[in-house]
Each structure stands twice: as structure tokens, then as C-alpha cells.
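# Need the 3D shape of this:
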Amino acid sequence: MKGAAAAALSELEREIDAPGTGLDRLQLAPTPFVPEVRLHLAEDAIVWWARMEAFAGHPLSPPYWASAWAGGQALARHLLDHPELAAGRRVLDVAAGSGLVAIAAALAGASDVLANDIDPYAVAAVTVNARANRVTVDTSGDDLLDGDVDDADLVVAGDVFYSRPMAERMLPFLRRVVASGAEVLVGDPGRGHLPADGLRVLADYPVPTTEPSVDPSPRRVRVLRPA
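Okay, here's the model as predicted:
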């Protein structure tokens, strides 16, 4: 684990071991739509973010890893309900956040799982969450989107079309993955930057959400595969 991720891991481990509860604390709890997986989540990620920035004395990236995003929940549910998609395969979870989908792939019997995220706190969160679920998940903090993937059989991507700049980088990457012969699964709750065509819907789930500043009622989330 590289320096920034190692430092973030030490901070998260301190947070997890700290006594007390409240909106600015992390709590280990079952994921709403995937109770088989427990995650260290913030009851209010924005409050947690503000406290950690004050502690650090400098800006930090938004803690996307501290919430169970709807697209990731749907993908994780789909893998656990259809373990043949991951069993015995090398799986890459790109923009992994909390590592929910990577952990589900490991529980479904994947031979190797790599969770990738450029946020060192996300890399640290994957580490502590995988440990909590007693599975092995490798991590990477490198930016993979401009390269090729030749060591994965399945690439999973949840909630990655949340902005135009991200979509403009993610789409070519996923197309290269498909061209290499690997399979791609996408989980998306209709964030607005998903391509209108070229994807086949495999499943549609009503997913509860722990996302900050979002209506907590269930959202319709699709699991898709490039056609």
C-alpha cells in the first residue's frame, strides 16, 4: 500500500476504534440492499467530511466511499444472486469506493479481486471493509482509465456516470475492456450520463440508499452489460 493510502488507513482505523457515536462517526453495519456485506459507513458523510477536513487542516476529496451508492448495491446484489458471473474469475472493481462490489465478487467465489480507486481514503476503506467481511481484496490507487486491462475477466463499475467528464473517460475504458475479451457489468440509477444505446439491461432493482442529500426512498437501478 502506497504512502497516502497507508496514512489514510491509519486514520480510518483510528476512527473505527474511537469511542462514541454520532453523525460524524463511521459505523459498521449491513448494507441495506446487500445485508450479507457489512460496511463502515458514515451516518452523514457530509458531516464526517467536514470534521475530517478540520482535523487534517486541508481539503479532502469527497468521501464517496462512506456511503453505499445505489448502483454499487444493485451490482453487489446481482453478483451474489448470480455467483456464476464472478466464480473462478479475475474481477476488477473500478472506482470502487467502499469496495462493496469487490467484496460481493469475493463472496461469490472470484479467484482474484482488485478494487481500484484514486482516492487513498477509498483504498483504505476497501481494506478495512474487506477485513470486516473476512475476504481477500487487493487494492490499487492508480488511475487506470487511460490504459488497457489485460488481467481481468470481469470488470464491474457502479455509479460511474455521475458527471460528463467522468463518463467521457469511463466509456472508452469500458469499450477497450470489452474489446479485450473481458466482460463488463455496470450499475446505474439513472444519473444522466449513461449512453442511450449500446447497453443491454440484465436486471432492474428497487434499491434503498444511504447517499447524502438524496431522497431515502428506493431508487430504480439497472444492471447493464455492453451489447
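# can we go C-alpha only for contacts and neighbour counts from here?
Will do.
# Checking the most centrally placed residue in the chain next. Helix, strand or coil?
By Cα atoms, centre = their mean, the chain has its centre lying nearest to A96, at 3.1 Å. Here A96 is recorded as coil under DSSP: H, G, I helix; E, B strand; the rest coil.
# for comparison, sequence B:
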Amino acid sequence: MPLVPEVRLFLAEDAIILWARLEAAAGRSLPAPYWASAWPGGQALARYILDHPATVAGRTVLDIASGSGLVAIAAAMAGAREVTANDVDPYAITAITANARANGVVMSPAAGDLLDGDGDGAEVVLAGDALYDGPMACRVVPFLTRAVDRGAHVLVGDPDRQHLPADRLRPLATYHTAVTSPPEDAQIRRADVFAVRASTDTVQQR
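Presented below is the predicted three-dimensional model:
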């Protein structure tokens, strides 16, 4: 990874071609293979975790929309006590398992949609590139708010795709890098890491 050379990932040379091949093999339409690219927000969040291991060390961690597992792997490398990497795509779960093995870390892949909950008691909740469009942000932001309101430490990595709830975020770090990512992100050279404020903090800020 350009920004996270400590981590090795199985990635697609061309995610669009891979997507077409997967659909041809399956004989049906499939979701885009987000797990086959290293997205910029995920790289930034993984970099932050490795540079600030106390963020996750000894804690239980949930990484949502984990994709390739990059952020979850960084958390495991940084000494998290237990890491769960969640994604709705079965192919992502396979990629997470393979990438965890490639990096010699232990974590638990978890399939399914967890966004109606609050993070299932995880002490740290991570979301790299989970706010990639409006409908997704409308589900992820309330989830992250519920997680932080119950006491979780919640971090977001994002290259400013215009769906960030600015009033609920505290900036922590900015990273610049050449990225390996889907075509829509090909020109992105900056990604930020934020901590999510509790809803009570947001009200006080106003």
C-alpha cells in the first residue's frame, strides 16, 4: 500500500475487469468489488492506527464496511485485543480472510448488515470509506452516532466525498498519497481521519 507499506493485500489490477469476470462466472449481477481496491480513506485510517497504536491496543475493535480488511488488519497489528471485520459482500469476507492470513494476524470476519445496531459493544468502531454516497451515509452516520453515544471511540477515514457530517466530526490527521483505488478515486491525493463526537457534544458545540 502506498501509505501503509506494512500491510500486504490481494488487490485487483483492474477492479472493473474483475467485476465483469465475477458476474460472468456467477451468471448474474453482483455488487461492485469494493474489497478489491485500496481506498484512500481506508489507507489514511490504517496509517493513523499504526502511528497511534494506543487508539486500539488492548481493546475490542469493529471495522465496518471492511472491504479488503485493510483497516482491521492495521488494528490487529497495532495490538487490538479482538478485531471484527464486517462487510455485507461474501466476496469481501473471503478477501478479508485471505488478507489477514497474508499479514499473519488473527481477526474475525463477520458477514451481514450491522448498521441498525450500535456496534455490538465494541470499544472502538472504525469506518474507512464508509460514506461513499448519500444513501450509505444516511445509514452509516446514525450507526456511528449510536456507537459513540454508548461510549465507543469512533474513527472515520474519508477523502471528503461530500457526505461527511461536519458538525459531528473532530479532525485528527490529514494524509497525502498516490493511491491504488477505483477509477472514481484516481485523482484523490488527500484523505482525512476524524473522531466522531457524541450527539451531546454536537449540541454543546452549537
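# which residues in structure 1 form helices?
3-17, 45-56, 70-81, 100-107, 120-132, 164-179 (DSSP state H).
# Pick the most buried one from those helices.
helix 100-107 (a mean of 30; mean count of other Cα atoms under 10 Å).
# residues in structure 2 aligned with it?
Residues 70-77 of structure 2 are the counterpart of helix 100-107 of structure 1, counting by TM-score structural alignment.
# what's the answer for stretch 125-134 of structure 1, then?
Aligned using TM-score structural alignment, stretch 125-134 of structure 1 spans residues 95-104 in structure 2.
# And the contacts of that stretch?
With contacts defined as Cα atoms under 8 Å, 6 or more residues apart in numbering, stretch 95-104 of structure 2 is touched by 7-10, 35-36, 66-69, 73, 85, 106-107, 109.
# The match of helix 100-107 of structure 1 against structure 1, how far on average?
Its aligned residues in structure 1 lie a mean 0.2 Å from stretch 70-77 of structure 2 after superposition (mean Cα distance after the TM-score superposition for structure 1).
# Now do that stretch: distance to the chain's middle.
Chain-centre distance of stretch 70-77 of structure 2: 10 Å, with Cα atoms, centre = their mean, to the nearest Å.
# Surely the residue nearest to the centre of structure 1 touches A157?
Yes. Between A96 of structure 1 and A157 there is a contact at 7.5 Å, judged by Cα atoms under 8 Å.
# Show me what A191 of structure 2 aligns to in structure 1.
Aligned partner of A191 of structure 2 by TM-score structural alignment: V221.
# Equivalent analysis for V56 of structure 2, please.
Checking TM-score structural alignment: V56 of structure 2 goes with A86.
# Can you give me the distance of its match to A125 of structure 1?
Distance, A86 of structure 1 to A125 of structure 1, using Cα to Cα, to the nearest Å: 22 Å.
# circling back: D153 of structure 1 is nearest to which of the helices of structure 1?
Nearest to D153 of structure 1 among those is helix 164-179; the distance by Cα to Cα comes to 9.2 Å.
# what lines up against R164 of structure 1 once you look at structure 2?
Matched by TM-score structural alignment, R164 of structure 1 corresponds to G134 in structure 2.
# go on, A70 of structure 1?
By TM-score structural alignment, A70 of structure 1 lines up with P40.
# Please apply the same query to R175 of structure 1.
Mapped onto structure 2 by TM-score structural alignment, R175 of structure 1 lines up with T145.
# How about L194 of structure 1?
Under the alignment (TM-score structural alignment), L194 of structure 1 pairs with L164 in structure 2.
# how close does the residue nearest to the centre of structure 1 get to A203 of structure 1?
20 Å.
# ok, now A102 of structure 1?
A102 of structure 1 is 19 Å from A203 of structure 1, where distance means Cα to Cα.
# before we move on, the earlier item: could you list every residue that touches the residue nearest to the match of V56 of structure 2 when sequence neighbours are not counted?
Closest residue in space to A86 of structure 1, ignoring its immediate chain neighbours: A110 at 5.0 Å, by Cα to Cα, 6 or more residues apart in numbering. By Cα under 8 Å, 6+ apart, the contact list for A110 of structure 1 reads 86-91.
# Can you convert these into TSV and add a column each for distance to D119 of structure 1 and neighbour count?
As requested, those are arranged in TSV below (distance: Cα to Cα, whole Å; neighbours: other Cα atoms under 10 Å):
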residue	distance to D119 of structure 1	neighbour count
A86	25	24
A87	28	18
G88	28	16
R89	26	19
R90	22	20
V91	20	29
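# Looking at those residues, which are in strands?
Among the contacts of A110 of structure 1, the ones falling in strands (DSSP state E) are 90-91.
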